[in-house]
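Participant: Requesting a structural model of the entry that follows:
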Amino acid sequence: MDEKAAAILDFELPDEAAAMRLGAALARLVAPGDLILLSGDLGAGKTTLARALVQSHLGEHGLADDVPSPTFTLVQTYESPALLITHVDLYRIEDVSELRELGLAEAVDEGVVLVEWPSRAENEMRRLSHDRLDISLTLVREGMRHARLEGFGSWAARLEGLTI
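Facilitator: Here you go, the predicted structure:
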């Protein structure tokens, strides 16, 4: 079954500050049950965007935390009074059977899940939630990135009017 995005937005991110503004803007839109899939080459800014989203959400609740890349831990969690955010990096996943151990289905039920390198288990990722935001980051040239956001489920309406 082919799935079509209900909303597509494109942004030019001329610097890291623009990527951080996008993450902050998305932090205001996230809701329990959301799945955000972050794709792009190494160095495209996936962790920067995820970090900005998490830190902005925590900041809205008077909280602060370091947000390291979960490349080696695979999963990092952050909790605010409003939401549990699970940040996952699948770069080192070698077999989709390893996903069960990460508890991603439960994490989506409990809050928001941000996934870097979803292509490592693409079919499994897309089945985790109807409310999904796919973000593809492309390095255009040094420092300049292009972000394509494709919203599914309730993300279609939430993306309307999004600016950074």
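
Participant: CA only for contacts and neighbour counts going forward, please
Facilitator: Noted.

Participant: Give me the helices and strands touching the longest helix along the chain, please.
Facilitator: The longest helix of the chain (DSSP state H) is helix 46-60. On a contact count with 3 or more Cα pairs under 8 Å, 6 or more residues apart in numbering; DSSP states H and E, helix 46-60 meets helix 16-27, strand 35-40, strand 111-116.

Participant: Here is a second sequence; please produce its structure as well for comparison:
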Amino acid sequence: MKHEFISISREQTIALGKRLAALFNLGDVVLLTGDLGAGKTTITKGIASGLNITEKVNSPTFNILKIYLKGDKPLFHIDAYRLEDDKKDIGLDEYIGEAGITVIEWPAFIKHLLPEKALEINITHRDLTSRNITLKGEGHYADVVKVIAEEFK
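Facilitator: Take a look at the predicted model:
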């Protein structure tokens, strides 16, 4: 299932992340794509907030992986932008689909580690504050997309 909508503000993108968090199960994987500055980390902040994680969430570009354990469910936030060589996965497979929610920015760089099914979210700039957001998923993730489609039009 696929759903597209326009987020008119950073706050609406965070609200989307919060709502998604309520729909996630342990082991769920979210693949975030979009240009630099599109809002991938912003939606991750919303997911973290929805999981009641109070730690500051920022892009793990230089760390590659940030782990947030102080919430309702663990959150594993991966930024694969610097992992263009598939031999540099540094054990990330241990976190993908495990006992938490895994959010992966720039998933194309670690295709060999990705599960068959995941929630795919693509974010593109419309203007300074609004974004086109496309969600796509199968199985359980199609159910997630359906709920979001009803609430975010």
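
Participant: Just the TM-score for the two chains, thanks.
Facilitator: Their TM-score after superposition, calculated using TM-score structural alignment, normalised by the length of the second structure, is reported as 0.89; 150 aligned residues with a Cα RMSD of 1.7 Å.

Participant: can you put the helices and strands packed on helix 46-60 of the first structure in JSON lines and add mean neighbour count?
Facilitator: Formatted as JSON lines, those follow (neighbours: other Cα atoms under 10 Å):
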{"stretch": "helix 16-27", "mean neighbour count": "20"}
{"stretch": "strand 35-40", "mean neighbour count": "24"}
{"stretch": "strand 111-116", "mean neighbour count": "25"}
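
Participant: and D134 of the first structure, which of these is closest to it?
Facilitator: With Cα to Cα, the closest approach to D134 of the first structure among these belongs to strand 35-40: 4.8 Å.

Participant: L9 of the first structure: helix or strand, and which one exactly?
Facilitator: strand 7-13 (DSSP states H and E).

Participant: List the contacts of the residue in the second structure sticking out farthest from the centre.
Facilitator: Relative to the centre of the second structure, and counting by Cα atoms, centre = their mean, the farthest-placed residue is K87 at 23.1 Å. By Cα atoms under 8 Å, 6 or more residues apart in numbering, the contact set of K87 of the second structure is empty.

Participant: ok, it to L65 of the second structure distance?
Facilitator: The gap separating K87 of the second structure from L65 of the second structure is 16 Å, by Cα to Cα, to the nearest Å.

Participant: re earlier: any idea how far L74 of the first structure is from the counterpart of the residue farthest from the centre of the second structure in the first structure?
Facilitator: Matched by TM-score structural alignment, K87 of the second structure corresponds to S97 in the first structure. Distance of S97 of the first structure to L74 of the first structure, given as Cα to Cα: 14 Å.

Participant: I appreciate the help and will end here.
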